[in-house]
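> predicted model and sequence follow; I will ask about them next.
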Amino acid sequence: MSLPSTHTAPLHECFISLGSNIDPDHYFVQALEIISRECVLLAHSEAIRTAPVGYQQQPDFLNAALLVSTPLEREAFRAYLKGVEDRLGRVRGAIKSGPRTMDLDIVAWDGEVIDDGYFQHNYVRKPVDEVLASSGRNLESQKRS
């Protein structure tokens, strides 16, 4: 799925959480190249290495965050990210928290946190907070009950 080339639609800002534990150095570069080419990359964090959460019989993850702008609406952009995962060889197996080439999740949309993983997991929050600091952005981060 390619993004529209004209920017007549309003642009949305999106924080994306990236995670990989199958050849993560390779897939991080690939994901960054695709997203940089197809979206407007505004900022990104350094990658951090983290222990797996949930299913433990797997390698550590590399995690990072990106800030991009897109003319797509949120659900269309979510579908776009799933398509990028597929292009990078993502296999969705029986173990939801199992190994993956790339996991791309929307953490915040237009300044509002929409993924409670931001509040629950340092591997999400730390990279997003790094991007917030470097980009001068703020989030409405009231924990949802």
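Perfect, I can see it now.
> every contact and neighbour count from this point should use C-alpha atoms.
Noted.
> residues contacting Arg36?
Slight slip there: residue 36 is Ser, not Arg. Ser36 makes no contacts at all, as judged by Cα atoms under 8 Å, 6 or more residues apart in numbering.
> quick one: it and Gln142, what's the gap?
Ser36 sits 30 Å away from Gln142, going by Cα to Cα, to the nearest Å.
> repeat for Ala79
To Gln142, Ala79 is 26 Å away according to Cα to Cα.
> also Ser45?
Per Cα to Cα, Ser45 is found 22 Å from Gln142.
> higher neighbour count, those two?
A count of neighbours by other Cα atoms under 10 Å puts Ser45 above the other of Ser45 and Gln142, at 20 against 10.
> and the strands in this structure?
Residue ranges of the strands in the chain, as given by DSSP state E, are 12-20, 40-44, 48-50, 61-70, 103-109, 112-113.
> right, so of the ones you listed, which gets closest to Glu85?
Smallest distance to Glu85 across the strands of the chain (Cα to Cα): 6.4 Å, for strand 103-109.
> that closest one to strand 61-70, inter-axis angle?
For strand 103-109 against strand 61-70, the angle between stretch directions is 50 degrees (axes from the mean of the first three to the mean of the last three Cα atoms, to 10 degrees).
> got the angle for strand 103-109 vs strand 12-20?
Using the same axes, to 10 degrees: strand 103-109 against strand 12-20 is 150 degrees.
> A further structure is provided below for comparison with the first:
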Amino acid sequence: MTRAFLGLGSNLGDRMGYLKDAVAAMDDCVAVSGIYETDPVGGPDQGRYLNVVAELDTSRSARDLLELCQMLEAAAERVRDVRWGPRTLDVDVLWVDGETVDEPDLVVPHPRMFERAFVMVPLGELAPDLAEGWSDPANGDCRRLGDWDELVPPASEGIS
């Protein structure tokens, strides 16, 4: 099994619901960072994002993880009209221990992760070794809303 990290973000519709559904669909997810609200980076004028990082203990390769990311985005009915535009769900492969990929449709480690507070701050909660020495060059606004388990109760809670 290999340690891997996925970055998830949403700024359209039921943002928390899209994140919750995506995390629930990952059977190899072992931890989720706190939930952060952040300003969009690049693209057109749009609303703020909710962001988390998920840690997986997985037998999937980086390529298999990309397929998982695309499946999760499709389940959230993500539309790709505008580059860096608003989206129901964005899922990126950030890191896979021991694996480096440099292909047109997949680069691991993620090529811009060290430039983005909305990735590095939650990643640092789960993997301090990967965030060691990182400082935010853009001083991005990354406001922690709370722990995943506090803000996203299990599906069975509240059902009678």
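Noted; the coordinates are in hand. All values derive from a computational prediction rather than experimental measurement.
> could you get me the TM-score between them?
After superposition, the two chains reach a TM-score (TM-score structural alignment, normalised by the length of the first structure) of 0.77; 125 aligned residues with a Cα RMSD of 2.3 Å.
> just send the strands of the first structure back as a markdown table, with mean neighbour count too.
Formatted as a markdown table, these follow (neighbours: other Cα atoms under 10 Å):
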| stretch | mean neighbour count |
| --- | --- |
| strand 12-20 | 24 |
| strand 40-44 | 17 |
| strand 48-50 | 15 |
| strand 61-70 | 24 |
| strand 103-109 | 21 |
| strand 112-113 | 18 |
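> got JSON lines for those, with distance to Ser134 of the first structure too?
Below are the strands of the first structure laid out as JSON lines (distance: least, Cα to Cα, whole Å):
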{"stretch": "strand 12-20", "distance to Ser134 of the first structure": "13"}
{"stretch": "strand 40-44", "distance to Ser134 of the first structure": "8"}
{"stretch": "strand 48-50", "distance to Ser134 of the first structure": "16"}
{"stretch": "strand 61-70", "distance to Ser134 of the first structure": "11"}
{"stretch": "strand 103-109", "distance to Ser134 of the first structure": "16"}
{"stretch": "strand 112-113", "distance to Ser134 of the first structure": "18"}
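> so which of those strands is nearest Gln30 of the first structure?
Closest of the strands of the first structure to Gln30 of the first structure is strand 12-20, at 11.4 Å (criterion: Cα to Cα).
> contacts only, for the nearest residue in space to Leu62 of the first structure that is not next to it in sequence.
Among residues not flanking Leu62 of the first structure along the chain, Arg49 sits closest, at 4.6 Å (Cα to Cα, 6 or more residues apart in numbering). Counting by Cα under 8 Å, 6+ apart, Arg49 of the first structure touches 60-63.
> now for the residues you listed: which two are most distant?
Within the contacts of Arg49 of the first structure, Asp60 and Asn63 form the most distant pair, 9.7 Å apart (Cα to Cα).
> the first structure: matching residues for the helix ranked longest in the second structure?
Counting by DSSP state H, the longest helix found in the second structure is helix 62-75. On the first structure, the counterpart of helix 62-75 of the second structure by TM-score structural alignment is residues 74-87.
> got the buried residues for that stretch?
For stretch 74-87 of the first structure, burial by neighbour count (16 or more other Cα atoms under 10 Å) applies to 74, 77-78, 80-85.
> in the superposed pair, what's the mean gap between that stretch and the second structure?
Once the two models are superposed, stretch 74-87 of the first structure sits on average 1.1 Å from its counterpart in the second structure (mean Cα distance after the TM-score superposition for the first structure).
> name the residues that touch that stretch?
So stretch 74-87 of the first structure is contacted by 1, 31, 34, 70, 101-106, 109 (Cα under 8 Å, 6+ apart).
> CSV for these, including distance to Cys14 of the first structure?
Shown next, in CSV, are the contacts of stretch 74-87 of the first structure (distance: Cα to Cα, whole Å):
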residue, distance to Cys14 of the first structure
Met1, 18
Ala31, 15
Ile34, 16
Thr70, 8
Thr101, 21
Met102, 18
Asp103, 15
Leu104, 12
Asp105, 10
Ile106, 7
Trp109, 5
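> map Asp39 of the second structure onto the first structure.
Match for Asp39 of the second structure (TM-score structural alignment): Ala51.
> wait, its match sits on Ser97?
No - Ala51 of the first structure lies out of contact with Ser97 (Cα atoms under 8 Å); the separation is 11.9 Å.
> now list whatever residues contact both of the two.
Counting by Cα under 8 Å, 6+ apart, Ala51 of the first structure and Ser97 have no shared contacts at all.
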